[in-house]
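> pasting a predicted model and its sequence here:
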Amino acid sequence: MGSPTSLCAWLLPLTVSVCWSLQVEIVEPIRAAGDDVALIFIPGAKLTGGQYKRTAQAIQVASKLRVWAALTGGYFHDVPTPIQIPGAIDAAVRDLRQAGMSSEVFVGVGHSLGGVFLQSWGKDPKFKAVVLMAAYLDRNLTSLRSYPVPVLTLAAELDGQTRISRMVEEYAKLQRDVRVSRDAVYRTPVVCLRGANHGQFASGAMPPRVQQMNPQPEVSLAQVHASVGKVISNFLTGFLSSDLALVPAAHREMERYFAESGKVFQPLLDVKALHESGNSGPCPWASVAQSHLAGDLSDRIQVQTVSLGRLVFIASRPRIVQVRNTTVIHTVALVDKPRAAIDVPSLAQSPQTVSLKLKTKPAIMEARGMNPGPDEPKPSCLALNELALKVALDKATRKSRNRYLARGRPIVFEEDIVTSHGLRWMATMPRLWEDEAGLHVQAVAMTTLTLVGSVPWNPVRSDSVYCKLVTPYRALEWVLVDSLRPY
């Protein structure tokens, strides 16, 4: 990648001075013997290299390896960029050599923005592995095992900047890779630190954005650093230790991390699966909502659902087909997926809304030859939004649920916005707004009506109900992250 001098030679004079401002602090090993390994730290934005000294020391304490650390800093405005990182890495290697580190084993460790940029150095032959703290590989990389070197992805459960709902995507990739080879648990692990937040991978004063975006942690800084030290130590020991007697224990620990992290990630995967099927695939959430509307007839219906593209959805209608004693209801769904131009992990990762076209209970009763009574309750989209929150809370871990109920700002469900015809319903967006009271959610509803009997003065009954709703996944994101952030 070239030295800092060669890099700066072709840049603007301002950039030359920026390159020469780089600093490296060397943390020498605490062990007299063992396999030498050097960790090169790239800090997060607005953090200094020195703020990772306690993290590095925790790794040294936890590891049987002879761990060196190079803490890079002095970046322009304390923001690591691809322009300066090559020079920082070269300076770190030089200073490590001068301090007495003779091994060729270098590991990149990047936090937050530093990790985002560091991942591109995985192809550099000097790196034997990469550790990403509150950072992740490119979203377009569909398999972690295709990354050229072993990579550890560390998530924090209460991270308000690199959301757990973004990190769960990396865990899902790991699950797929494990089905191909169990070695993925050791080579490309994704580990979640419970009760920790974004800033606790470092130490010292946090920048204003970190303070504003992150919920309060539930574990101490010392506990987080100790956990980080153990995870990184076991990860590195698994493929770098020449003492093969240490490897089985390290692998067992990585297996345990995989299982324990799954307990945090799996609720998100389960709720995400309720609507994530793509066009022309099923939408399980539509089935749940339709069964809820059917009430005590839910065990006598069979729901067929499909997610559609916008134009096909507009022209589609729900319908009922009676097959012997089973009422088959065909429903349609439209999931409004996030359309971020770039991967921004601080933003909600879930679809904000899902549009459903469903059949009402009176329509189901009539299809079954029953007479709907006048006291049948009117269908409510608000009730389906309440159901979304209930499903989210039921799926959440007990600790997450109790945390939300104890100190999270609630979701406040407002009365439905009622529209009179289909085009207006399609054009009207549900309202979501946040204030000190919590997240306010207002669905958009439309009911289609059918005359009862053959004369126009007879009363009408509801036949279908169209609802634009919050998704259970958005509700779960609120429960896990947003409700706990400072307002």
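Cool, got the structure. Only a predicted model underlies this, so the values are computations on that prediction, with no experimental measurement involved. Numbering: from 1, shown residues only.

> please make it C-alpha for all contacts and neighbour counts, starting now.
OK.

> which stretches of the stretch 51-200 of the chain form helices?
Here the stretch 51-200 of the chain has its helices, by DSSP state H, counting those that start in this stretch, at 53-62, 85-99, 113-118, 164-180, 184-187.

> what helices or strands is the last one leaning on?
In other words, helix 184-187. helix 164-180, helix 221-240, helix 247-272 (3 or more CA pairs under 8 Å, 6 or more residues apart in numbering; DSSP states H and E).

> could the ones you listed go into TSV alongside mean neighbour count and distance to Met429?
Shown next, in TSV, are the helices and strands packed on helix 184-187 (neighbours: other CA atoms under 10 Å; distance: least, CA to CA, whole Å):
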stretch	mean neighbour count	distance to Met429
helix 164-180	20	24
helix 221-240	21	42
helix 247-272	18	21
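
> take a look at this one as well, against the first:
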Amino acid sequence: MVTRSEVFFEDGYPRSEVFFEGFTEKSRDGYPRVKFFFEDGYPRSEVFSGMVTREPIQDLRAVTEEMARSPWSEMSQEILANTATQDDWRYMNVSDHLHDSTSFAIENPHMTLQLQTLNIATQSHVTRPADPHYYEPQTAFEIAAKMKSQEEIKEELEPLGVLFNRPVTCKEVNMAAFEKAFSSPVDVVRDRFTERGRNITFFEDVVDDFATSWLASSHSLVYTDAGLEVTARRFHTGSSNPDLRGMTWCKLVPPERFLEYIMVDGLKGTKP
């Protein structure tokens, strides 16, 4: 039996088994961030109060990739760490590095503890569809993010008194990306999707046993009459792995891709 999580609608807002309501904020460095709090050992994203940041697809592209980094991969690492409180994120300094497909295959995440700060370097690759008819790039299809596992982070930060909740997976990161996207459009776009849009179903991750198979794979986006079905690909290693120690790698759906679905699917049935 396949375990899955469905986003459904209640009182005009989406609800899921993991991520509930709240708001979007911008961090001190000016990049968009999703604020999280924790309940029952799971992160809850604060995305849906009245304080909604109105960002078009162009702005969400800066969440996917900004210069030589992916802000969303940095946020994904913090979600995967799943510390007991968001305040404990101050012990982590996550910096991402974007690569082309060749260098991405050989670069791996790493981390070092300096005093009471764990510096984590994640590695990412963004895939965008090539279309010669578009002057501007279309929405990114995928973010491949190489991150450190929660187990590996715990080994460094638990001695400092940092507490952790239960592990989460790439599926929960995709759910957070959807809610980030849902918080971005203006009210009329959100209302149209709430009224007319089809549900999004998040299935459990497909787990690859080997790094090579994960690199050659992709996440799954399946469009059906019932809506959109999303499945992430994950590669995970334990802290005892001699070659790739403490890794969690995810093939993720970018928030901008979810926003495109929200905007287009909400227009179904609209008369010109």
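Received, thanks. Keep in mind the model is a prediction, meaning the values are calculated, not measured.

> got a TM-score for the two of them?
Laid over one another, the chains give 0.70 as their TM-score (TM-score structural alignment, normalised by the length of the second structure), with 210 aligned residues with a CA RMSD of 2.8 Å.

> closest to the centroid, which residue in the second structure?
Taking CA atoms, centre = their mean, the centroid of the second structure lies closest to Val173, which sits 3.8 Å from it.

> counterpart of it in the first structure?
Taking TM-score structural alignment, the alignment pairs Val173 of the second structure with Leu384 from the first structure.

> please apply the same query to Leu60 of the second structure.
Alignment note (TM-score structural alignment): Leu60 of the second structure maps to Val271 of the first structure.

> my read: Glu276 of the first structure touches Cys283, true?
Yes: between Glu276 of the first structure and Cys283 there is a contact under CA atoms under 8 Å: 7.2 Å.

> which one's more surrounded, those two?
Neighbours were counted for Glu276 of the first structure and for Cys283 using other CA atoms under 10 Å; Cys283 has more, 27 against 20.

> report how many residues lie close to Ser240 of the second structure.
Count around Ser240 of the second structure with other CA under 10 Å applied: 10.

> before we move on, back to that, can you lay out the helices and strands packed on helix 184-187 of the first structure as JSON lines showing distance to Asn371 of the first structure?
Listed next are these as JSON lines, based on distance: least, CA to CA, whole Å:
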{"stretch": "helix 164-180", "distance to Asn371 of the first structure": "46"}
{"stretch": "helix 221-240", "distance to Asn371 of the first structure": "62"}
{"stretch": "helix 247-272", "distance to Asn371 of the first structure": "36"}
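
> so which of those helices is nearest Arg485 of the first structure?
helix 164-180 (13.7 Å; CA to CA).

> in the second structure, what range does that closest one match?
So helix 164-180 of the first structure sits over no part of the second structure, by TM-score structural alignment.

> the stretch 101-250 of the second structure: helices as residue ranges?
101-106, 150-157, 170-182, 187-196, 211-216.

> among those helices, which is the most enclosed?
Among those, helix 170-182 has the highest mean neighbour count (mean count of other CA atoms under 10 Å), at a mean of 26.

> counting contacts, what elements does it pack onto?
Of the remaining helices and strands, those touching helix 170-182 of the second structure by 3+ CA pairs under 8 Å, 6+ apart are helix 71-81, strand 199-203, strand 247-252, helix 255-265.

> that one against the first structure, how far on average?
Superposed on the first structure, helix 170-182 of the second structure shows a mean distance of 0.6 Å to its aligned residues (mean CA distance after the TM-score superposition for the first structure).

> just how off-centre is stretch 58-68 of the second structure within its chain?
13 Å (CA atoms, centre = their mean, to the nearest Å).

> quick one: contacts of that stretch?
With CA atoms under 8 Å, 6 or more residues apart in numbering as the test, stretch 58-68 of the second structure has contacts from 31-32, 70-73, 96-99, 126, 139-140, 143, 181, 254-256.

> hmm, the residue nearest to the centre of the second structure is touching Ile79, no?
Yes: contact criterion CA under 8 Å: Val173 of the second structure and Ile79 qualify, at 6.9 Å.

> got the contact list for the counterpart of Arg233 of the second structure in the first structure?
Aligning on TM-score structural alignment places Arg233 of the second structure opposite Val444 in the first structure. Taking CA under 8 Å, 6+ apart, we find Val444 of the first structure in contact with Cys381, Asp416, Ile417, Val418, Thr419, Trp425, Thr428, Met429, Pro430, Cys467, Lys468, Leu469.
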